[in-house]
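Novice: need a structure here:
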Amino acid sequence: MTTEGGAAWTLQAVAGPVPAGDSALLSTPIAATVPGEVHTDLLAAGAIPDPFDGDNESKLAWIGSTDWVYRTTFDWAPDGQAVQELVTEGLDTAATVTLNGTQLAQTCNQHRTYRFDVTDRLVATGNELVIEFASPVETAKKLAETLGLWPHTNKHAYNAIRKMASNYGWDWGPDLATAGIWKPIRIESWSGVRIASVRPLAAGDGTLTTHVALAWSDGAPDTTVTVEVGGATAGETVAPGTTEVTLLATVADVNLWWPRGYGDQPLYDVTVTVAEDNWTGRVGFRDITLDVAPDKDGGPFVLSVNGRPIYVHGANWIPDDAFVTRLNRATYETSIQDAIDAGMNLLRVWGGGIYETDDFYDICDEQGILVWQDFLFACAAYSEDEPLWSEVEAEARDAVTRLSKHTSLAVWNGNNENIWGYVEWGWRAPLAGRKWGEGYYFDLLPKIVASLDPRTPYSQGSPYSYDHFIHPNDERNGTMHVWDVWNQVDYSTYRKYKPRFVSEFGFQGPPAWSTLTSVVHDVPLDPYGEQMLVHQKAYEGNLKLERGLGDHLPLWKNIDDWHWTTQLNQARAIGYGIEHFRSLFPLNTGAIIWQLNDNWPVVSWAAVDGHGIRKPLWFALKRVYADRLLSVQPREDGLVVAAHNDSDEVWTTQLLLARRATGQGGETFARESITLEVPARSAVTLPVPASLVSLDSTHEYLEVRGGDGSTAFWYFVEDTALLLAADAYTSVVTPTDDGYDVTVTATALAKDLALFPDRLDPAARVDSCLVTLAAGEQHTFHVTGAAAPTEVGVPVLRSANDLVS
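Specialist: Alright, predicted model coming up:
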């Protein structure tokens, strides 16, 4: 019996608060898909509405408080093998496994693989496998009561159970606690010896150290274990009962693997053979180090690959769907391509999610995206008592064993914000001296990584300053999370920080109009409407969107302006922050924005929304994450042009700086030319000549243009005081073979032009956004996936001008 072999599964409610209208679920099974989840099975059966739509999230809360049972029957024909094992790669989460009336196990960890010997329990016909899942909500509650209440964020005690934390709801995700057989399940038959696991660790000198774990049955003879890679082979004969063998093979003239932007990503096939069993995979040869040693400015955070420091252009990654069994290689490829196209070279798999499937890491291996992998602890204190300690240890060993082969894996990180939480979030009083997770981050996890994946750096947490006596979120040391911006202060505060490395920071904005209105049906549509607030999970989120406008943009006049204004403000805030961080190079060595993706349609910090539409923020990231970035920055002695060259070529161009009028014709009042030369992987700042500093800031601006097409703009006042022409541009629509073009011609400064074709057709996608044109310039937006309209205007074609003029 395998999940791919046609076994028919059913799903049935066992006990819990099933609504009267759905009470038949207590007596009548429905068809189930394995791998799958209760919610997706109920949805496929037409038993529930779309959990993402309207306020269905709260209407379906009963599902997470109900016990469920999966059943299947199958025949078994003996195949002469000595051992039969039931292998469950993922049970979510509190499961009782019974075969033919005999209980095999009770499990309580979503993140582990289990094997059960069923050799003497199979019959020829009518085997019945039953897996009952206790309510994930009630189980977490009971475990918390048993262990004791440890501080945590959000509603449910997710820190009491080894289950995806965000599955219980987060400040960007729905509270849809799932249950189910979420990964493959099968029966494996074998005799003699089998491969239990393989850890092929490839180093930059061409050496592959392959650790092969073995399992044996009775009567097995001596066995030869071999590994082949890149034309090199190694082997060893081992006696029965040997649990692990380590083989060394060296590839001559090896081609090194590099992150994108630094070189190619060659991968080598690996084959391990043991008797009749074999394992295949791919590796890339590289060395990765992490430098956090104190220096004159505090303590850095520098990732190096093959001896070369990497400036990180990164994003935090959350589970790409609230129902993770709907993810596959194609969905991962699409979302990771969003990161690649935005100029990113690292994704951080955040600790409130999951250890992703191998598809995710395979794609990162192939595309040169470094992976920072959190262990699964987030925003909470965790008991170090049994049974949690043993569960964490087994889970971590599983994860490191499975993922260590991936070339892209660059950092193992102990937790998200828990060290910071202990220091500053008021945990110590309720903990009353109890252990809170420190033993995991400073003892257990680093030992496991050192033992199983010594080639990959380990970090105790994020943020962390790499010293017990320094505040964990100190800007001068290690990694920093910047959350006072968004939560309390204006985004201009970014310039007050000089962080060595920013591993979390973000600013909210709504999803695409078509995404939002597909699930929010308030009449009239309003930022504070009932369903709108269902799809805004952050505390006082829409109030913070309003407050966050500050003096940057005016308060909206209608819902269309609310949508455009808050999307624009999100993009500007993050662009502002990253431009500042990059202007500090080499003091600053990277940034990881919160967040790349969404797991449902929601107002959030994501750059790409839950329907896969790239928000204006994404286009801002593409600009500020480009290898070469120009920006204008204020310094104590005046304005400077900051240029960061994160490429292997010298950047040389002639910069033309001009002080111009914002109004019709765009008169130039002063002009200067400066030669820019920036060595590879370096940064320079050049003073802006005094003649270019505005004398009448309300209708003048500074533009910087390089001969290579690079640009930067500086505005002497915020848009609320800037005189922008209302009639600054015209547009023409032209049909094309795959959609249409919209060509915009500016007659005055047209600031932050954006086209939203999804407002006309949700399938439409546009190639550019946030385009600023000086008088006389043109830009063509190319739209695919939709037929051409006769014309476009507000709210499809927007700019900052139509908000403030």
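
Novice: please make it C-alpha for all contacts and neighbour counts, starting now.
Specialist: OK.

Novice: need the nearest residue in space to residue 617, chain neighbours excluded.
Specialist: Residue nearest to residue 617 in three dimensions, not counting chain neighbours: residue 571, with 4.0 Å by CA to CA, 6 or more residues apart in numbering.

Novice: wait, isn't the one you found in contact with residue 616?
Specialist: Yes: between residue 571 and residue 616 there is a contact at 5.9 Å, judged by CA atoms under 8 Å.

Novice: another sequence for comparison is provided below:
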Amino acid sequence: MSSAPLRLYWEIGHLRPGQQEPASWHPANVPGCAQQDVGTAEGLPDFRVGKNVTLWASLESSSFVYRARFSRPELPDGTQLFFHSDGIDYEAMLAVNGVRLARHVGPYSPIDLDLTPHLAAQNELRIEIAPVPRRAGFPPDRTQASDVFKPAVNYGWDFQPRLIPSGMWRAARLEKRAERRLDAAELRYELSADLRSARLRCLVSGAKLAGRRVRLSLLGPQGREAGVWESVLTADTADVPLGTLENVALWWPRHHGTPALYSWTLSLLADDGSEQDRREGQVGFRRVRLLMNEGSWKEPSGFPKSRSTAPIQFEINGRRIFVKGSNWVPPEVFSGSIGSARYTELIERALGANLDLLRVWGGGGPAHDAFYGECDRQGVLVWQEFPLACNLYPDSPDYLSVLVPEARAIVLGLRRHPCVAVWCGGNELFNSWSGMNDQALPLRALNAICLELDPATPFLATSPLEGMGHGYYRFLNPDTGEDVFRLMANVRATAYAEFGVPGPSPIHVLRSVLPEAELWPPRPGTAWETHAAFNSWTPDTWLDLPVIERYFGSSAHLEELIERGQLLQAEGLKCVYEEARRQKPHCSLAMNWCLADPWPCAANCSIIAYPNEPKPAYFAVAAACRPVLASARLEKFAWTAGELFCAELWLLNDRAADADAGIAAGLVHAWLETQSGRIELLRWSFPEAPANNNIAGPVARALLPESAGGRFTLHVSVEGRPEWNSVYTLLCRAPEDKGSKVVSTPALNQ
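Specialist: Predicted coordinates for the structure are as follows:
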């Protein structure tokens, strides 16, 4: 069999400016990160603690050298030895035994080198990594990434420190390859209009394949044989038609069906029918389309006309669904160190929050393949962005010469995953802080690449597009005085692709990274600021002390401050998800910013603190994203004693169209629990409703008693269906209470 991997032991050396050879060598992790390995070996303190991250800045100007020494393996006649890397970040020079074989630029395209002609009895493979790319003449922020095809988040963002990685961030190996072999195979398909059958074909590449027979064996989701097809290859690279698979089991997002996966094996057959080589994989059969949202063709209604809003209604296998998702950023600053277990635990968290989709944000770039494999298995949709974000990327030939092969590598590597439901050019590219538009050559190139290589998967130039929304990101807008409840009631978007409310991390996370002397009270200029609590977007974010104090006054201790901030985040995110669902079918999607922190933020909009610590907001989101729930549209968070309280009642239903998806007629009971006692509101007899349809109910009203100060709760209960019940925690203040002034907010990425 060909392509048997040979394990290498890697070392790394630090090339400081002016050095030709490292002073010392250290063990290297592959996949991993050069800065992480060298910084740790040279005694730099944990960058996640205190202000230590500033001590790592000098590594930006350094080069690094990887080396692996190995004995020449036994190579039967005709067998070759190849070095293969799944990706090296960012610019690298590769040599074996002193002979330079290749220069490589870009983190995503694989490297494949035949070492056979250069082998000796003892060999040394060296890979020199150039200093991280930084655009000359630009300040030390994300704009230094504006002429590279590399995640901008590592150049510094409002929630992540500036730590720019490079090195062998993806797997690398030696492979012995037979003279006649399969190098790659990919099973492709075309579903029939009724989605019941699939025409299969296999893309095959290798060596000396002309005239050879191949057999594809397909196993169904339950492991039973689904079909066997044979064909004769006519060339070393071939698109081989196979046949038709009937009665296809479709791949569905977890909350809408079963994510059915088939397993396939392509065997290269010898003359006697024995297997000479093989390739294996999985395939999920699904159809994804982006449709116009309901009512979008009617807008704009008058003359002069402009274009209607962009299509963002997801249709999966012929069924329109309301997508509840979250924005995904790399869960570690050094992405090369992320293992499959890390992906699995966070994807399981997403499912636990009743989320359907993860938007792989363009600022962070594509993940390792293990992420997509887990999403395939778990039934999580992926919105995949290319690594462009909040910058004006150039039309220059030099930039496009890197973008095009790197983008092709991304699409070719990920298109086989059924979870990948939409391609997107990048984040916020059509906004003023980026300055791009749909004539930008990088975006035209990305669209063309996706059309050529994966035409059945939708493509968006960027997010947001017309009709879609990004923001807001605070509980209270100081420019308008509106809290998130009032803000959401006054907007109407086809999709809320980003929104957030900040909340502090749990106290044990804070104690693990902030010096004890700085824990209380939180202050700018301390490690609180290093960890995103102050001066991250505005002077007050992401801790947002003035907002917390506006509602609750000064906190007596850190635990009280954390509890108050986390309450605002939980109730705020619950409000946005539920309001977006109430705006269905015109609105089709809601995704919070963001799922999880990439390092220990003291405060952030994430619902999972680093490394995997759910905040109360996580459980609030899980409640707001249940397939069916009793819901209340509220005017505001803070009420006044003696004021008329109002809550518009709803039943929200996103369940799929199956036998149990409709809502039978029933009874809703609503009441308040205040410090002065229980206040009955109403009982609502609601009618039955079909699948995937909401029911709007009456408005519940009651005067808040003068003695109802402090917090109170609204309870919305469904008789006989306790799993649909909802509770909202709100604030009641005395009439003379005044909110303090809150500093105004700039546009997020300006």
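
Novice: so if I had to pick from residue 571 and residue 616 of the first structure, which one is more boxed in?
Specialist: Using other CA atoms under 10 Å, the more surrounded residue of residue 571 of the first structure and residue 616 is residue 616, with 28 against 23.

Novice: state the distance from residue 343 of the second structure to residue 96 of the second structure.
Specialist: As judged by CA to CA, to the nearest Å, residue 343 of the second structure and residue 96 of the second structure stand 34 Å apart.

Novice: check residue 628 of the second structure too.
Specialist: 61 Å.

Novice: more neighbours, those two?
Specialist: Between residue 628 of the second structure and residue 96, counted using other CA under 10 Å, residue 628 has the larger neighbour count: 22 against 19.

Novice: not counting sequence-adjacent ones, nearest residue to the more buried one?
Specialist: Nearest residue to residue 628 of the second structure, sequence neighbours excluded (CA to CA, 6+ apart): residue 653, at 4.5 Å.

Novice: ok, back up a step: name the element the residue nearest to residue 617 of the first structure belongs to?
Specialist: helix 559-583 (DSSP states H and E).

Novice: how big is the offset of that helix relative to the second structure?
Specialist: Compared with the second structure after the fit, helix 559-583 of the first structure shows a mean deviation of 1.7 Å (mean CA distance after the TM-score superposition for the first structure).

Novice: what range in the second structure does that helix sit on?
Specialist: Aligned by TM-score structural alignment, helix 559-583 of the first structure falls on residues 558-582 of the second structure.

Novice: tell me the buried residues in the matching stretch?
Specialist: Using 16 or more other CA atoms under 10 Å as the test for burial, stretch 558-582 of the second structure gives 561-582.

Novice: if we can go back for a sec, ok, the equivalent of the residue nearest to residue 628 of the second structure over in the first structure - contacts?
Specialist: With TM-score structural alignment defining the correspondence, residue 653 of the second structure maps onto residue 645 in the first structure. Residues in contact with residue 645 of the first structure (CA atoms under 8 Å, 6 or more residues apart in numbering) are 627, 628, 629, 651, 678, 679, 680, 681, 682, 683.

Novice: for the helix or strand hosting the third one, the distance to its chain's centre please.
Specialist: So that's residue 629 of the first structure. Applying DSSP H and E as the criterion places residue 629 of the first structure in strand 628-635. Distance, stretch centre to chain centre, for strand 628-635 of the first structure: 28 Å (CA atoms, centre = their mean, to the nearest Å).

Novice: please name every helix or strand in contact with that strand.
Specialist: The contact analysis (3 or more CA pairs under 8 Å, 6 or more residues apart in numbering; DSSP states H and E) places strand 628-635 of the first structure against helix 559-583, strand 638-645, strand 711-715.

Novice: where in the second structure does the helix or strand just after the shortest one align, residue-wise?
Specialist: Remark: after strand 711-715 of the first structure, the chain's next helix or strand is strand 729-736, criterion DSSP H and E. Under the alignment (TM-score structural alignment), strand 729-736 of the first structure falls on nothing in the second structure.

Novice: that older thread, tell me how far the residue nearest to residue 617 of the first structure lies from residue 731 of the first structure.
Specialist: In this view, residue 571 of the first structure and residue 731 of the first structure are 23 Å apart by CA to CA.

Novice: what does residue 503 of the first structure give?
Specialist: Applying CA to CA, the value for residue 503 of the first structure to residue 731 of the first structure is 41 Å.
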